[in-house]
Every structure is written in structure tokens, then in C-alpha cells.
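1. with the input below, show me the fold.
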Amino acid sequence: MARTLGRYDSLVTFVESQTWLLPTLARLIFTGVLSLYFFNSGLTKLGDGFLGILAPSTGAYVQIFPRAFEAVGYDTDGLGLFHDLIVLGGTLAEFALPMLIIIGLFTRFAAIGMIGFVVLQSLTDVIGHGQTGVLGAWFDRFPDAAILDQRAFWVFVLLTLAVKGGGPLSLDRLIVARTR
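-> All right, here's what the predicted structure looks like:
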């Protein structure tokens, strides 16, 4: 038994010393599982033309401010500068924050921004769009609820990046190495 525990302890010590593993896998999982989700969601918010990112579509307002947009008869002129800035910022964030995580630049900052984005997205889905049927519940036997279950895993991956950084294969690491 002592020999088995000794081997187990050696293995655990080795795995714990591999500080590159967790942040590298977290960025890989984010890239493979979530990046296209956010990019495609951002594409639905773009206005017409080359500078469509600076003039979001009416769909962006429907997605981000469903109740307020309905209240003004789906007329973007009925909303104020506050709404315009939030929609513009949200649209830009859906492109910029995932890209920063993918390349590993300002990874911690981008991951914290994405956590905030996911929380606001979830609140908008539940409160603004009334999607309580997909809310789910923790500690039930169903692990596939779109909001509480899935987004908890999203936040966990992002929290890993916020705590551990981008890992050795990141621009963060390259920049820090060059400045020393």
C-alpha cells in the first residue's frame, strides 16, 4: 500500500508541476468550443457594408434590449445614446474578446470581460427574452440546460484563464519574456 501511495504521490506531484497544462487546455477548449459561437453571434449584429460593425443592425437591438426595443416600436431612433453605446460595445466585444483569448493577448483581462459578457447574456436571455424553460437547475439529473449548466462550464474555462493566464503559447508570455 505504501508503494502505491508513493507512486500516486509522485504522479500527482509531476502533474501539479506542469503549470502550462491548464491554461493551454483552457484556451484550446475555448477556441474549439466557444469562439465560433461568439463570432457567429457577433455577425448577426453587424449592420450593412464594410463599416457595419460601427452601425449595428436592428437585430442587435432585439438581441440585447428586447423589451426596450419592443417598447419603442422596434425603431432604433426611439432608443438613446446609452442603448447605442451598449449595443456597439457588445458587438465589438463578441469579436475582440474571443480573439484576444485565442491569440493569448491580455488573456486575463479578456477572460474577465468574457465572464461578464456571459453573465449579461444569460440575464438577457432569462429576463429580456423570457427563456426560463432553458434555465435548468443545478443538482438535478439533467446536465444539458442551456443556461445554468452549459454556461457554468463556459465560465469555469474562462475563470481558469483569468487565474492562470494564457499559458506558454500566448502573446502574453512572449511580451513578458521580451520585456525582461
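
2. rest of the way, CA atoms for contacts and neighbours
-> OK.

3. burial measure for T58, as a count.
-> Counted with other Cα atoms under 10 Å, residues neighbouring T58 total 17.

4. list the contacts of it.
-> Counting by Cα atoms under 8 Å, 6 or more residues apart in numbering, T58 touches 45, 47, 74, 76.

5. quick one more, to check against the first:
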Amino acid sequence: MNALLSLYDRATDPLDRETVILPTLARFLFAAVLLVYFWHAAGTKTGDGLFGLLQPSMGAYAQIFPRQMEAAGFDTSQLGLWHWLVVVSGTLAEFVLPALVVLGLATRLAALAMIGFIAVQSLTDLYGHGGIEHAETLGAWFDRFPDGAILDQRALWVFLLLTLVLKGAGPLSLDRLLATRLRNAP
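-> Next up is the predicted model:
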């Protein structure tokens, strides 16, 4: 039995030193699964034209502040500067943070910010949009259904991003390129 365990240890030992595959694959999977999701969601929040980001759509307010919009009769002029700042910064974050993760630029910080974004998004879905009242929206762990929007799907999203927070972007990233250039600069 000791020989078998020793053979197993020798065969798997290189995986302990692996630093290339995991962060690179995490960024690739983020791009493949979540990049377009977040960019599309951000796109639904912008107004028309070149400065559409600064003139959020009514849907942006309704997505981020559903109860306040309902109370205001879906009239965005009834909401204040604070609401506008939250909507604009949230929309900007939905464009910029995923791009930073995919490019591997300020990856640890961007991934950590994405985790915070997902937490706020989940709380808004549960409490702002009433998802907490629907068991299938929240989902449940340790059941046979892997498709609960909050506990199942978003837990996997966060785990993917947490991998980047802990491991960094990997060698195929702008983080690594910039670090190499700074080290080699005169």
C-alpha cells in the first residue's frame, strides 16, 4: 500500500506546483460563461447615444432599485442624485470589471470587486425583486437540483472569481506582462 501511495504522490506532485493552468482556465471560463452575460446586462441599463452611460435607462433604475421605482410610479425624476450615482457606477462596473478579469489586469482587485457585485446583485434579486419568496430562485444546497439561481449558480461564479483572487491572473495576462516590464525597466 505504501508503494501505491508513494507512486500516487510522485505522479500528482507536479500539480501542487502548477501555476499556469488554473488561473488561465478560470479567466477563460469567466469569459466563456459570464462576460457576455454581464456586458449584456450593462447594455440594458444605458441610455441612447454616446453619453448613454450617464443617462441610464428607466430599466436600469427598475433593475437596481425596484421598490423605489415602484413607489415613485416608475418616474426616474422622483429619484435623487444618490440613485443616479449608484446606477451609473453599477453599470460602469458591469462593463469594466469583467473586462479587467478577462484581460488579466488588476485581476485580484477586479475579481474581488466582482464578488462584491455578485453579492449585491443577489441581494437585490432576492429582496428587491422578491426572489426570496420563490424557493426555485434561491435554490438549496445539497439537493438534487443544480440550477438554483442564487445558491447554486452564483456560488460557482464566486468560486471561479475567488480562484483569481487567490491565484492571480496567471502567466497569460496583462498583470504578468506589466510586472515583467516593470522588473526589467532601467
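
6. TM-score them against each other, please.
-> The TM-score (TM-score structural alignment, normalised by the length of structure 1) is 0.97; 180 aligned residues with a Cα RMSD of 0.9 Å.

7. returning to what we had before: which of the contacts of T58 of structure 1 sits closest to A177 of structure 1?
-> Of all the contacts of T58 of structure 1, A177 of structure 1 sits closest to K45, with 37.8 Å by Cα to Cα.

8. which of the contacts of T58 of structure 1 fall within helices?
-> Among the contacts of T58 of structure 1, none falls in helices (DSSP state H).

9. PyMOL command for the buried members of these?
-> Typed into PyMOL, the line below selects the buried ones among the contacts of T58 of structure 1, using 16 or more other Cα atoms under 10 Å:
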select buried, resi 45+47+74
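
10. and in structure 2, which of the contacts of T58 of structure 1 remain?
-> For those, the aligned pairs still in contact in structure 2 (both residues aligned by TM-score structural alignment, their matches' Cα atoms under 8 Å) are 45, 74, 76.

11. and the residue most central in space within structure 2, what helix or strand is that in?
-> Note on structure 2: the residue nearest the mean C-alpha position is M114, at 3.8 Å, using Cα atoms, centre = their mean. In this assignment (DSSP states H and E), M114 of structure 2 forms part of helix 107-123.

12. buried residues, that helix. List them.
-> For helix 107-123 of structure 2, a neighbour-count test (16+ other Cα under 10 Å) marks 107-115, 117-119, 121-123 as buried.

13. so which residues of structure 2 form helices?
-> Secondary structure of structure 2 (DSSP H): helices located at 2-16, 21-30, 36-43, 58-64, 66-71, 81-103, 107-123, 135-138, 155-167, 174-184.

14. need the ones you listed in JSON lines (columns: distance to G52 of structure 2).
-> Formatted as JSON lines, the helices of structure 2 follow (distance: least, Cα to Cα, whole Å):
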{"stretch": "helix 2-16", "distance to G52 of structure 2": "47"}
{"stretch": "helix 21-30", "distance to G52 of structure 2": "26"}
{"stretch": "helix 36-43", "distance to G52 of structure 2": "10"}
{"stretch": "helix 58-64", "distance to G52 of structure 2": "11"}
{"stretch": "helix 66-71", "distance to G52 of structure 2": "20"}
{"stretch": "helix 81-103", "distance to G52 of structure 2": "10"}
{"stretch": "helix 107-123", "distance to G52 of structure 2": "21"}
{"stretch": "helix 135-138", "distance to G52 of structure 2": "31"}
{"stretch": "helix 155-167", "distance to G52 of structure 2": "28"}
{"stretch": "helix 174-184", "distance to G52 of structure 2": "29"}
